[in-house]
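J.: Structure of the sequence below:
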Amino acid sequence: MCRIAAYLGEPCRLDRFLTEPAHSIARQAWDAREMGDATVNADGWGTGWFDESGQPAAYRNTLPIWSDANVDALGRSLYAHTWVTNVRSATPGLGTDYANTQPFISDEVLFVHNGFVDRFAHTLRARVSVALEPAMLAEINGSTDSEYLFALFRQQTGSLADRLRAMHDQVVAWIPELGDDVRALLNFIVTDGTQLAAIRNAVNAPAPSLYLNRDWSGGAVIASEAFDQSSDWTPMPHNEVVELDHPVSPRNAA
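T.: As a prediction, the model looks like this:
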């Protein structure tokens, strides 16, 4: 399990999003309140944004966020209208290394996954690998279920919401073939800097927590745990793709 968060809205300095809130995503690395399978997120962290030309960029580190000496300098130096952040608790058997650290990035999007597929290497990986085009499979650098599902997402067509729904539904369709004891926790956020799509769901287990705040400091935030006690934070619905546009105008996409 991990904790994830994303922001889309007016330009925002990184520390305003990353570290300043009372229960920020950085604090959730060591003080998570709604995690089921771990107590801390000490296996690395990363944050992604889009530069002035609209190209995605990311900073990732295998250190826990509280041990990374770069956090303060990055926080006070970087501004962006989109932030996507992950603090990682590695699934047993999936190594703590740079290639396995989110957010994952392609030529057009940033992607984070909070969850896992039980015993991925022995259950779902073969099915995903067969479904992927050879060129897409060859671009996978790490061993996580998350990166394989990112590759499956990238292979879909349509809007961000369409692609996320198609990837998610394919995974959900595969899980029953693997056995009644195989859990899949499927919280995803993906953005191209103009739109953002997210889904909260699980198979054979409770879905991880995920919240939406439509009115947070000039934008909208989706996060594993609410940043504060404001009543503006609402739990994400199960198995519905929520789509945000920039300028922010949230809507649900079936």
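
J.: contacts, neighbours, all on C-alpha from now
T.: Noted.

J.: Show me which helix runs longest in this protein.
T.: helix 160-174 (DSSP state H).

J.: Name the surrounding residues that touch that one.
T.: 124, 149, 152-154, 156-157, 186, 190-192, 195-198, 203, 241-243, 253 (Cα atoms under 8 Å, 6 or more residues apart in numbering).

J.: What is the subsequent helix or strand relative to it?
T.: Proceeding N to C from helix 160-174, the next assigned helix or strand is strand 184-185, under DSSP states H and E.

J.: any idea which element residue 199 lies in?
T.: strand 195-199.

J.: got a list of contacts for the next helix or strand after that strand?
T.: Note on strand 195-199: by DSSP H and E, the next helix or strand toward the C-terminus is strand 202-203. Counting by Cα under 8 Å, 6+ apart, strand 202-203 makes contact with 172, 175, 183, 184, 185, 186, 187, 208, all of which sit outside it.

J.: What of stretch 243-254?
T.: Residues outside stretch 243-254 that contact it (Cα under 8 Å, 6+ apart) are 8-10, 161, 193-198, 214, 219-220, 240-242.

J.: next one: stretch 25-32
T.: By Cα under 8 Å, 6+ apart, stretch 25-32 touches 3-5, 18-19, 39-42, 64-66, 85-88, 223, 225, 227.

J.: what about the residue nearest to residue 86 when sequence neighbours are not counted, neighbour count?
T.: Spatial nearest neighbour of residue 86, chain neighbours left out: residue 4 (4.5 Å); criterion: Cα to Cα, 6 or more residues apart in numbering. By other Cα atoms under 10 Å, the residues close to residue 4 number 31.

J.: and this one, so I can compare the two:
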Amino acid sequence: MCRHLAYLGPPRTLAELLTDPPHGLCEQSFEPRCQEHGRVNADGFGFGWWDGDEGPYRYRRAVPIWSDANLAELAPRVRSGAALGTVRDATTGSVLDEASVAPFRSGRYLFSHNGVVPNWRLLPEDVDTSLSGSELLDLESLSDSALLWAMIVARIHDGQRVDKAVETVIALVATVRPQARLNLLVMDSGEIVATRLGDSLMCRRGDGWIRIASEPSDDDEGWREVPQRHLVRATATTVEVRALALADELGT
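T.: Alright, predicted model coming up:
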């Protein structure tokens, strides 16, 4: 499993958003409080952000977040009104390198996956990935997350709205891998789409800002739990929460 957090709102430093909070990603890497699967998220970390309309930019490492000596200088100096951070616990069979660390990127979008797809290497034999053989060979990394992201991107390029593309891919995967855990997070500089199917997901709103995260990064009482098998579509000022289209198939 992994932990991730997305933010939209007035510009703040990456340190304020991701590392400085009392239960931020640094602590969640070695002592998560809500994680149901796995105990330590030490297989890498990554940040993604926008500078106004420019970006997204990324900083990714295949080392534990606490061991990166550069982070103390970088995080307090990068400010953004749209950011995504992750700490990774790698899926068995996935490569342990920086290319496998979220956030993944395509065009103006960033992506993170908190979960696991069993037997993910065989997934193209069981569902319509909408990917050609060459596209499968050209995945950014050998991981379930990279495959899920490529499937979503293919549908976005075909004209599907982001939330619908995410929902379609989850439905396909859950049908053939009912034990899959699919907490997905896709964002650009103005919108976040997040799903809960397997592990924890929380949301906290303020005056013109929102955070969506695997677990609270502080003890504020404003955090609210996203229901299991639901999707969140949010901007800095609006939030829509709805059941995933596959909820009835999964027995909820």
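
J.: so the longest helix of structure 1 corresponds to what in structure 2?
T.: Counting by TM-score structural alignment, helix 160-174 of structure 1 pairs with residues 162-176 of structure 2.

J.: Pull out the buried positions in the matching stretch.
T.: Judged by neighbour count (16 or more other Cα atoms under 10 Å), stretch 162-176 of structure 2 contains these buried residues: 162-174.

J.: How about stretch 26-41 of structure 1?
T.: Going by 16+ other Cα under 10 Å, stretch 26-41 of structure 1 has these buried residues: 26, 27, 28, 29, 30, 32, 35, 39, 40, 41.

J.: Would you check the span in structure 1 matched by stretch 8-21 of structure 2?
T.: Going by TM-score structural alignment: stretch 8-21 of structure 2 matches residues 8-21.

J.: to the chain's geometric centre, what's the distance from the matching stretch?
T.: Put simply, stretch 8-21 of structure 1 sits 17 Å off its chain's centre (Cα atoms, centre = their mean, to the nearest Å).

J.: same deal with stretch 184-203 of structure 1?
T.: With Cα atoms, centre = their mean, you get 7 Å for stretch 184-203 of structure 1.

J.: Likewise for stretch 247-254 of structure 1?
T.: Mean-position distance between stretch 247-254 of structure 1 and its chain equals 18 Å (Cα atoms, centre = their mean).

J.: next one: stretch 229-241 of structure 1
T.: Per Cα atoms, centre = their mean, the centroid offset for stretch 229-241 of structure 1 relative to its chain is 16 Å.

J.: and residue 208 of structure 2, what is it in contact with?
T.: By Cα under 8 Å, 6+ apart, the contact set of residue 208 of structure 2 is 9, 10, 236, 237.

J.: With structure 1 overlaid, how far apart is the host helix or strand of residue 57 of structure 2 on average?
T.: Using DSSP H and E, residue 57 of structure 2 sits in strand 54-61. Its aligned residues in structure 1 lie a mean 1.3 Å from strand 54-61 of structure 2 after superposition (mean Cα distance after the TM-score superposition for structure 1).

J.: contacting residues around that strand?
T.: 44-50, 97-98, 101-103, 105, 108-110, 188.

J.: how about 10 Å then?
T.: The contact list for strand 54-61 of structure 2 (Cα atoms under 10 Å, 6 or more residues apart in numbering) reads 43-51, 68, 71, 74, 82-87, 97-110, 187-189.

J.: Which of those are buried, as a PyMOL select command?
T.: Buried subset of the contacts of strand 54-61 of structure 2, written as a PyMOL selection, criterion 16+ other Cα under 10 Å:
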select buried, resi 43+44+45+46+47+48+49+50+51+82+83+84+85+86+87+98+99+100+101+102+103+104+105+109+110+187+188+189
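
J.: mind listing which of the contacts of strand 54-61 of structure 2 are in helices?
T.: Using DSSP H, the contacts of strand 54-61 of structure 2 in helices are 71, 74.

J.: now, among the contacts of stretch 243-254 of structure 1, which is nearest to residue 143 of structure 1?
T.: Set against residue 143 of structure 1, the nearest of those by Cα to Cα is residue 198 (22.9 Å).

J.: burial count for the counterpart of that closest one in structure 2?
T.: Using TM-score structural alignment, the partner of residue 198 of structure 1 in structure 2 is residue 194. Using other Cα under 10 Å, the number of residues around residue 194 of structure 2 comes to 27.

J.: for the closest residue to residue 194 of structure 2 other than its chain neighbours, helix, strand, or coil?
T.: Ranked by Cα to Cα, 6+ apart and with sequence neighbours excluded, the top spatial neighbour of residue 194 of structure 2 is residue 185, at 4.4 Å. Secondary structure assignment for residue 185 of structure 2 (DSSP: H, G, I helix; E, B strand; the rest coil): strand.

J.: what's near enough to touch residue 185 of structure 2?
T.: Contacts of residue 185 of structure 2 (Cα under 10 Å, 6+ apart): 4-6, 84, 103, 110-114, 166, 192-196, 212-213, 231-232.

J.: What's the separation between residue 250 of structure 1 and residue 184 of structure 1?
T.: In this view, residue 250 of structure 1 and residue 184 of structure 1 are 27 Å apart by Cα to Cα, to the nearest Å.

J.: which one of these two has more residues nearby?
T.: residue 184 (23 against 18).

J.: What is the aligned counterpart of the more buried one in structure 2?
T.: Aligned partner of residue 184 of structure 1 by TM-score structural alignment: residue 180.

J.: And residue 62 of structure 1, by the same measure?
T.: So, by TM-score structural alignment, residue 62 of structure 1 is matched to residue 62.

J.: Excluding covalently adjacent residues, which one is nearest to that match?
T.: residue 44 (3.9 Å).

J.: Wait, that neighbour touches residue 63, no?
T.: Yes. With contact defined as Cα atoms under 10 Å, residue 44 of structure 2 counts as touching residue 63 (4.5 Å).

J.: what touches both of the two?
T.: Shared contacts of residue 44 of structure 2 and residue 63, counting by Cα under 10 Å, 6+ apart, come down to 87, 88, 96, 97, 98, 101.

J.: ok, the nearest residue to residue 190 of structure 1 once chain neighbours are set aside - contacts?
T.: In space, and not counting its chain neighbours, residue 190 of structure 1 is closest to residue 111: 4.4 Å by Cα to Cα, 6+ apart. Taking Cα under 10 Å, 6+ apart as the criterion, residue 111 of structure 1 is in contact with 6, 48, 84-86, 102-105, 146-147, 149-150, 153, 188-192, 196-198.
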